[in-house]
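1. I would like to see how this sequence folds:
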Amino acid sequence: MNRSYSQKVIYQIYPKSFCDSNGDGIGDFQGIISKLDYLATLGIDCIWLNACFESPQRDNGYDVSDYYKIDPDFGTMDDFELLCIEAKTRGIDIMLDMVFNHTSTEHEWFQKAINGDKDYQNYYLFLPPNKDGSAPSNWHSKFGGSAWEFVPDLNLYYLHLFDVTQADLNWNQTSVRQEMANIVNFWQQKGVNGFRFDVINLISKPETFENDDIGDGRRFYTDGPKVSEYLRELNLNSFGKNPNALTVGEMSSTTLEKCVQYANSSQDQLSMVFNFHHLKVDYANNNKWILADLDFKLLKSILFEWQLGMQHANAWMALFWCNHDQPRVVSRFGNDKEYRKQSAKMLATTLHLMRGTPYIYQGEEIGMGNAYFDDISYYRDVESLNYFDILKQQGRSESDILAVLGARSRDNARTPIVWDNSLFSGFSTQQPWIDIPNEAKFINVEANLQDKDSIFYHYQTLIKLRKTYPVIAEGAIKPLMFEHDSIFAYQRDWTQGQKTQTLIVLNNFFSTEITVDLNELLTQLIDFSSWKIITNNYPDLSVNDQSNTLLLQPYQSVALLKTTD
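-> Purely as a prediction, here's the structure:
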């Protein structure tokens, strides 16, 4: 296999919440520059910056008003160029977030469109009303309400799959696709080698907009017929010319079949893809706003289905638990009360030793948890604020809604990084744009760096292991103990010439002790002395040689390696 990114680990920065250098309560590029040595110590290879282009910030930057300008909240173009240079000196690449499905309604293109410019109206999806004046279809916005907004002066509706201020682009227009390629090329000239494409599988809309009588419309606009064609064209005209380019597509409500198509190494579309199916296993009836316990069997089933399916097709995955749109994993699938350190390490091991490229979301490496805000006034996320009102209209109590937001809100991931236990946690000298979680006094970077058994150093070890052992970066994967109620286990295998490496990874996902029968796990493990423990989130591993069993403590995670020459 020749994947230049198989050994890499990507670190996601939400610039607004990473580090504030000028005391305005908002993170910025100079703040990121000041923390590059910290990231180099962690060992990451690339920084993915969330949307940082000029924006009215209705959706925290995912409503772009100018793709060629840096939002002044984060600094200047000079600051950005310095960030690229300083990162490069530390062996770190920069990845930008390209929001190409839609623009802000404040974008010059949209403003020209609503002022009557027919050419720019074709940049978007403007449609006339139905005969009764209603919207072209009954589709719902992902942020709630109709996906169509009426413009009286034009007697037309425009499509917005997200916020009403985020108008969907019309990728059927050659001029729109060329604009996108021009934007990518502009940032490559600035030294950017990585591109993450926001909800990129939504760009190919259907020719007709029919009503959805059984859903919200996504089955008609997701993974449209020309997504691959558009990606190949973008590749040909922009990042495909850069041998060092790394691209990842965020896939909304997608399928394995489609992601195999987008991320197959022979298709010239994307380096890798994100999918979110494994992050819906605690949704009741597939509804984000109804809480349920983790369905562990379903989590295993989904992760292994994707691991094996992508492997079979020689396609590549982005591995992640957390990002700016997801709650913190240690609060979600771990235990942020009694076993924060152990469960955070276990979740990290589970992910980082699988097949694919791991992504670390800022603060994940120190065990940051959900904010658990207890009043709606603390929230800033447009989706959370919208659904607070929607759920109230549905008759749910405020206490119930706040409990749901405490578990589900995107703001759980967007609170500032806690660098130390000072007044504003070392993030800023002023009150931040969003409040800092109460846990900051004891869960912070400074405390992690001082504790040699911290979550930070466990992540550092996992990153080193990926660069040390080919079996982690390149090996095949197969599930182990698939039917077990508590253990997530798998095997990785790698061969080159006469040399082989076999890796066994055992993860206890729960707070009870589990005894593992090694004879049932794998016959080769009978001679336990021939295996090397390369990571363990507990000081020791309890092995009974007579019964050939081992005991996994609550949330214990261990990886065993066997090498032959």
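
2. drop to CA atoms for contacts and neighbour counts, all remaining ones
-> OK.

3. Run a quick neighbour tally on Met449.
-> Heads up, residue 449 is Leu, not Met. For Leu449, the neighbour count with other CA atoms under 10 Å is 15.

4. same question, the one 5 residues further on
-> Applying the criterion other CA under 10 Å, we find 20 residues in the vicinity of Ser454.

5. so what's it up against?
-> Residues near Ser454 by CA atoms under 8 Å, 6 or more residues apart in numbering: 341, 366, 448.

6. and if you look at Ile366?
-> For Ile366, the contacting residues are 443-445, 448, 454-456, by CA under 8 Å, 6+ apart.

7. I'd like the residues you listed written out as TSV, with distance to Pro479 and secondary structure added.
-> Listed next are these as TSV, based on distance: CA to CA, whole Å; DSSP: H, G, I helix; E, B strand; the rest coil:
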residue	distance to Pro479	secondary structure
Ile443	34	coil
Asn444	35	coil
Val445	35	helix
Asn448	33	helix
Ser454	29	coil
Ile455	26	helix
Phe456	27	helix
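
8. out of those, which are buried?
-> Burial by neighbour count, judged by 16 or more other CA atoms under 10 Å, picks out 443-445, 448, 454-456 from the contacts of Ile366.

9. just curious, which of those is nearest to Pro470?
-> Phe456 (22.9 Å; CA to CA).

10. how much space between the closest one and Ile366?
-> The gap separating Phe456 from Ile366 is 5 Å, by CA to CA, to the nearest Å.

11. Return every residue with contacts to both of the two.
-> Contacts common to Phe456 and Ile366, judged by CA under 8 Å, 6+ apart, are Asn448.

12. Let's see this one next, to set against the first:
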Amino acid sequence: MKNTNTLHPWWESAAAYQIYPRSFMDSNGDGVGDLQGIISRLPYLSELGFDLIWICPIYPSPNDDNGYDISDYQNIQKEYGTMEDFEELLHKAHERGIRVIMDLVVNHTSSSHPWFIESRSSKDNPKRDWYIWKDGKDNVEPNNWESIFGGSTWEYDEKSGQYFLHVFGKTMPDINWENTQVKKAIFDMICWWLDKGIDGFRVDAISHIKKPDFNDMPNPKNERYVSSFDKHMNQSGILDLLNELKENAFSKYDIFTVAEANGVRIEEIEEWVSSEKGIFNSLFQFDHLNLWNVGSEEGKISIKKLKNALTKWQKAAPMDGNVALVMENHDLVRSISRFGSEDKYWKESAKCLALMYYMQKGVPFIYQGQEIGMLNADYESHLDFRDDPTLFAYQDRINNGMSPAESLQVLKKSSRDNSRTPMQWDASPHAGFTTGTPWMKVNQNYHWLNAEVQKEDEDSILNFYKKLIKIKKETTGLIYGDYKLLMEESESIYAYTREYEEKNYLVVCNLSEELSELQIDLDITKGEILISNYEDRNSKEMLLKPYECRLYSL
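-> Okay, here's the model as predicted:
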């Protein structure tokens, strides 16, 4: 699809939707979502106003990490369909004005990938150096690095007597980005997909591709493995590799790229995402989402810390740069379950969180099910969960003295599976996701919490998101306007303005279950409320109800 706006890139005003294909829509009754299922729901996405979809990995994979362990970069996983199905999806999405970006996973492959099978076959194989192999040290691993998924980053290969590096799972060996041949193979593969007509990539774990040395990490606790990732996250020299990626692939096409870039610092944002120097068009930052691990004893997050985490990136983003806006994805728990109210103010808190993040500067992403207020999994047994890393952590806690019941409670609150339960389409069996047995249990609340019910309810969360999408697309100031935080010290109200060419907009959100007073210097008496989540509210009212939110045009 060509860009018809010559003043601004097409993606700056895009409304993006993330699809986790395994759980989105099953068309053939095998219990697993697929490409034809996505095609069948394109009208739904189009009606809501989305013009960009990001599809999580659909490549062939052993599924040790739900598709992020790729065994063939240029094909489609059989359970999802065929390449013809994908080409049909791409064509029909473009017909509706919906652009399609895919996941690009090039920090590692699956150990089942032909490249690694060759690399592993012998020390003198031409592809040996396509991955990172090292001798052991004193009969143990080459260093004390801990994998992001737990345990050592090194796996011993008996045939060759060496270890290979895996920053993530042990079946996901890291690619050696210092090897010219493997880089060329990666660049060629990327261009092959872009020549098919896809519209860009969400680039997975890209800040881990540079490993300048393999020395031990400092270990003050005298533990065997050190869980700091400083040696393989955003290391010196990574920009040289990324500029090669840009020059040999991205810069040749009119596409949108958004990087998952853990470890990137605010002062580096211009080098990562500005139009002049940047490698990518946008990036996901997780400072506000990492707060989920430092809440109070009651499990509540400091609203002040949340505001500060988001605000510092809003201020740091250069005028021509962009930070992706996100509250949920396939690796996180549901935002209402963590930040909002699952029961008493379910609808109000869902809408309040939506307005709070959606009207900031950046490309907003909505994760499947977020638009209807889906909640964490309601499982009562660890056997219902499917995510290996969080199940590993569940057992590890028990091995270290925690009771199974306590460890289950941690699992229920933290597992990535909370966002991977099947999409709740209607009140039919299995929420309309499949006519068969779903690969993962559906939340039992689907009888009342589903898209079909909300489509008919003008006051629903779904229709609130539809209005948000429309308002932002039609309001230049909410796309390009400057951001300014108000009431910085408040632990209940998140308020900010967007200012653009004498147009002013005000967002106020009470992120608490208590009445909270709006204390700002702006005159709202003549302001127009463009959207709110409580009916018949006086625009002059300074007292906000629990989880009340408003968007003003001043």
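
13. Any idea what the TM-score comes out to?
-> After superposition, the two chains reach a TM-score of 0.95 (TM-score structural alignment, normalised by the length of structure 2), with 542 aligned residues with a CA RMSD of 1.6 Å.

14. Out of the contacts of Ser454 of structure 1, which comes closest to Val260 of structure 1?
-> Using CA to CA, the contacts of Ser454 of structure 1 come closest to Val260 of structure 1 at Ile366, 33.0 Å.

15. Aligned against structure 2, show me the partner of the closest one.
-> Here Ile366 of structure 1 is matched to Ile372 in structure 2, going by TM-score structural alignment.

16. Now which residue in structure 2 aligns to Gln307 of structure 1?
-> By TM-score structural alignment, Gln307 of structure 1 lines up with Gln314.

17. and if you look at Ser428 of structure 1?
-> In structure 2, the residue matched to Ser428 of structure 1 (TM-score structural alignment) is Thr434.

18. What are the neighbouring residues in contact with that match?
-> Residues near Thr434 of structure 2 by CA under 8 Å, 6+ apart: 25-33.

19. Mark which of those are buried, thanks.
-> Among the contacts of Thr434 of structure 2, those classed as buried by 16+ other CA under 10 Å are 25-27, 31-33.

20. farthest pair in the contacts of Thr434 of structure 2?
-> The widest separation within those (CA to CA) is 10.8 Å, between Met25 and Asp30.

21. So the match of Gln307 of structure 1 is in contact with Gly481, correct?
-> No. The criterion here is CA atoms under 8 Å, and Gln314 of structure 2 misses it with Gly481 at 10.9 Å.

22. joint contacts of the two?
-> Residues touching both Gln314 of structure 2 and Gly481 by CA under 8 Å, 6+ apart: Lys361.

23. Just tell me the aligned range of stretch 404-421 of structure 2 in structure 1.
-> Using TM-score structural alignment, the residues of structure 1 aligned to stretch 404-421 of structure 2 are 398-415.

24. Could you do stretch 28-45 of structure 2 as well?
-> Counting by TM-score structural alignment, stretch 28-45 of structure 2 falls onto residues 22-39 of structure 1.

25. State the distance spanning the first to the last residue of that stretch.
-> One end of stretch 22-39 of structure 1 sits 21 Å from the other (CA to CA).

26. roughly how far is that stretch from the heart of the chain?
-> From the chain centre to the centre of stretch 22-39 of structure 1 is a distance of 21 Å (CA atoms, centre = their mean, to the nearest Å).

27. what does that stretch rub up against?
-> Stretch 22-39 of structure 1 has contacts (CA under 8 Å, 6+ apart) with 15-21, 73-75, 79-80, 83, 86-87, 90, 427-433.

28. Derive a PyMOL selection command for the buried subset of those.
-> The PyMOL command for the buried members of the contacts of stretch 22-39 of structure 1 (criterion: 16+ other CA under 10 Å) is given here:
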select buried, resi 15+16+17+18+19+20+21+73+74+75+79+80+83+86+87+90+427+428+429+432+433
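
29. Now Ser422 of structure 1. Nearest residue, chain neighbours left out?
-> Of all residues beyond its chain neighbours, the one nearest Ser422 of structure 1 is Lys441 (7.8 Å), with distances taken as CA to CA, 6 or more residues apart in numbering.
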